[in-house]
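Chemist: Next input, structure requested:
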Amino acid sequence: MEFDLNTLLIIILFGLIASFIDSVVGGGGLISFPALLAVGMDPAVALGTNKLASSFGTLTSTLKFVKAKKVDFDIVGKLFPLSFIGSILGAITATYLPPEYFKPLAIIILTLVTFYSILKKDWGDINQYKKLSLKKAILFIVGVVVIGYYDGFIGGGTGSFFLFVLLLIGLDFLHAAGNAKFLNLASNLGALILFMVLGQVNYIYGLSMAGAMVVGSYLGVTFAIRKGVSYVKVLFIVVTISLILKNVYDYVTSHIL
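Modeler: Okay, here's the model as predicted:
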């Protein structure tokens, strides 16, 4: 793909918008990945390039959350390598098995997550985390590995899934968002490494979008910290609904139309 200034400007603009949203609740791939496809990038290269850019954005938002003391390393510190490994395994699986077959499952899970978040009115308003029992700890660990695998295999909504499982163990929305970014950073890096090994990354456009995502992520987290839990909760619901609609559209157009 030849370098083009107009293409570069489009990538930077959409990278900025995507990272602003993704920095808090995930879902930025809804914007950044289609933007890369729209400028004519090969789907496989677009995936790898998007991972390169989003890794920089996620790192920025993670550091911002850490500085604001919204990341609980005693909860998620030891889970970073598990999310990382899960993502690599998922990306390897994607090279053999088309992820499209599992889109309906993602739609169902996202729908359940959204309804649960809407119906449980006071959920995530305050931090109610308590030390987990052995059973809950095992389920939480398995959930992190599975979501990391999902990110490498399918992607799209990974940050929202991480945020959801962290809400389930009692964190408020803002702390859940910070810890979700930490785990999402691991899954982004895992998938990115595989894409780099396979040569499926456009570094010129990827690093340009990465620069925009660093700015967008910084602004997004700053805004979320200032606005508080209620803002993050509303954004989470909006993004999960958008993810559902996007996945339904993709499934219908590829299997029915």
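
Chemist: CA only for contacts and neighbour counts going forward, please
Modeler: Will do.

Chemist: Okay, the residue nearest to the spatial centre of the chain and Glu2: tell me how far apart.
Modeler: With distances taken as C-alpha atoms, centre = their mean, the residue of the chain nearest its centroid is Gly159 (3.3 Å). Noted for Gly159: a distance of 32 Å to Glu2, by C-alpha to C-alpha, to the nearest Å.

Chemist: coming back round to it: the residue nearest to the centre of the chain against Asn179, yeah?
Modeler: No - counting by C-alpha atoms under 8 Å, Gly159 sits too far from Asn179 to count as a contact (9.9 Å).

Chemist: Need the overlap of contacts for these two.
Modeler: Residues within reach of Gly159 and of Asn179 at once, by C-alpha atoms under 8 Å, 6 or more residues apart in numbering: there are none.

Chemist: Which parts of the chain are helices?
Modeler: Listed in chain order, the helices of the chain (DSSP state H) span 5-25, 29-38, 43-67, 73-76, 80-94, 103-119, 134-153, 158-168, 173-197, 203-227, 229-255.

Chemist: want to put them side by side, so please do this one too:
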Amino acid sequence: MTSYADQAILFVASFAANWFSALSGGGAGLIQFPMLIFLGLPFGVALATHKVASVALGLGATVRYLRENHLERRFSLIILGAGLPGVVLGAGTILQLAPRTALFLLGVLTLGLGLYSVFKPRLGMEHAPKNREGSGLLTGMLGLFVVGFLNGSITSGTGLFLTIWLIHHFGLDYKRAVAYTLVLCGLVWNGTGALVLGYLGSIAWGWMPALLAGSILGGYFGSHIAIRKGNLWIKRAFEVITILIGVKLVLG
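Modeler: As a prediction, this is how the structure comes out:
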């Protein structure tokens, strides 16, 4: 059980992490997950605990995005159907692996995402749906499965992969891509990962009050700003968060 001081630290860290995550389409693990380890949780317990708290991010974002009606039912089912098996497989695998090499490779990839967006000025600025049928859809679903596996296995910043995949392959703009990421990845993918990790490992329930409060409020207010500011603001936030996460994971 944490002290009141620890709960205050957890709330501030969780709010900040989830505010940035809701704004940029991922990256809550940059602050929240390392903070849990710093405060004394073992890797596996911190991972499962962070996953549960991340569901609250999805809940807070969902409350805000439902008012905007950005989500298409068929496309949402495609994301869930292709990604959830990867989430389950990844969550069942990660507790058996040494995390350092995987985190380093994830850092290189995440850093690459940010640089890719920086050097593609028009990326995600316009909503031009594509690859919704045939071979393009199958390739897209394979990518969603891979992203789902990363989401289930490694917690830091993997929502960013879903955001950029939805933009690059499916032609969404940043605002819509972030909406899908926060609602479907944040609520459903993370919820599934939390169930699997909680079943295979353990969750620090005594840490939850501050984490859940910070996640819900951070998710809601971050989503509100993202909706108000629009694509260019979200794109810049995405680039900053991905580059920071990438550098952090590479350096350890």
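
Chemist: Could you report the TM-score for this superposition?
Modeler: The TM-score (TM-score structural alignment, normalised by the length of the second structure) is 0.92; 249 aligned residues with a C-alpha RMSD of 1.7 Å.

Chemist: that older thread, from Ser133 of the first structure, how far out is the residue nearest to the centre of the first structure?
Modeler: In terms of C-alpha to C-alpha, Gly159 of the first structure sits 25 Å off from Ser133 of the first structure.

Chemist: Please apply the same query to Ala53 of the first structure.
Modeler: Per C-alpha to C-alpha, Ala53 of the first structure is found 37 Å from Ser133 of the first structure.

Chemist: and these two? which has more neighbours close in?
Modeler: Higher neighbour count among Ala53 of the first structure and Ser133: Ala53, with 26 against 9, using other C-alpha atoms under 10 Å.

Chemist: list the contacts for that one?
Modeler: 206-211, 213.

Chemist: conserved subset of these in the second structure?
Modeler: Mapping the contacts of Ala53 of the first structure onto the second structure (both residues aligned by TM-score structural alignment, their matches' C-alpha atoms under 8 Å) leaves 206, 209-210, 213 still in contact.

Chemist: who wins for neighbours among those?
Modeler: Going by other C-alpha under 10 Å, Met213 tops those with 35 neighbours.

Chemist: surely that one meets Ser54?
Modeler: Yes - contact criterion C-alpha under 8 Å: Met213 of the first structure and Ser54 qualify, at 6.8 Å.

Chemist: list the residues that contact both of these two?
Modeler: Common contacts of Met213 of the first structure and Ser54, defined by C-alpha under 8 Å, 6+ apart, comprise Ser19.

Chemist: Give me the nearest residue to the residue nearest to the centre of the first structure, chain neighbours excluded.
Modeler: Excluding its sequence neighbours, the residue lying closest to Gly159 of the first structure (C-alpha to C-alpha, 6 or more residues apart in numbering) is Gly26, at 4.1 Å.

Chemist: Isn't that neighbour up against Gly155?
Modeler: No - Gly26 of the first structure lies out of contact with Gly155 (C-alpha under 8 Å); the separation is 10.5 Å.

Chemist: Can you name the residues that contact the residue nearest to the centre of the first structure?
Modeler: Counting by C-alpha under 8 Å, 6+ apart, Gly159 of the first structure touches 22, 25-27, 180-181, 184.

Chemist: Gly206 of the second structure - nearest residue in space that isn't next to it in sequence?
Modeler: Per C-alpha to C-alpha, 6+ apart, closest to Gly206 of the second structure is Met1, 5.1 Å.

Chemist: burial of the counterpart of Gln200 of the first structure in the second structure, as a residue count?
Modeler: Residue mapping for Gln200 of the first structure onto the second structure gives Ser202, with TM-score structural alignment as the criterion. Ser202 of the second structure has 15 neighbours, counted by other C-alpha under 10 Å.
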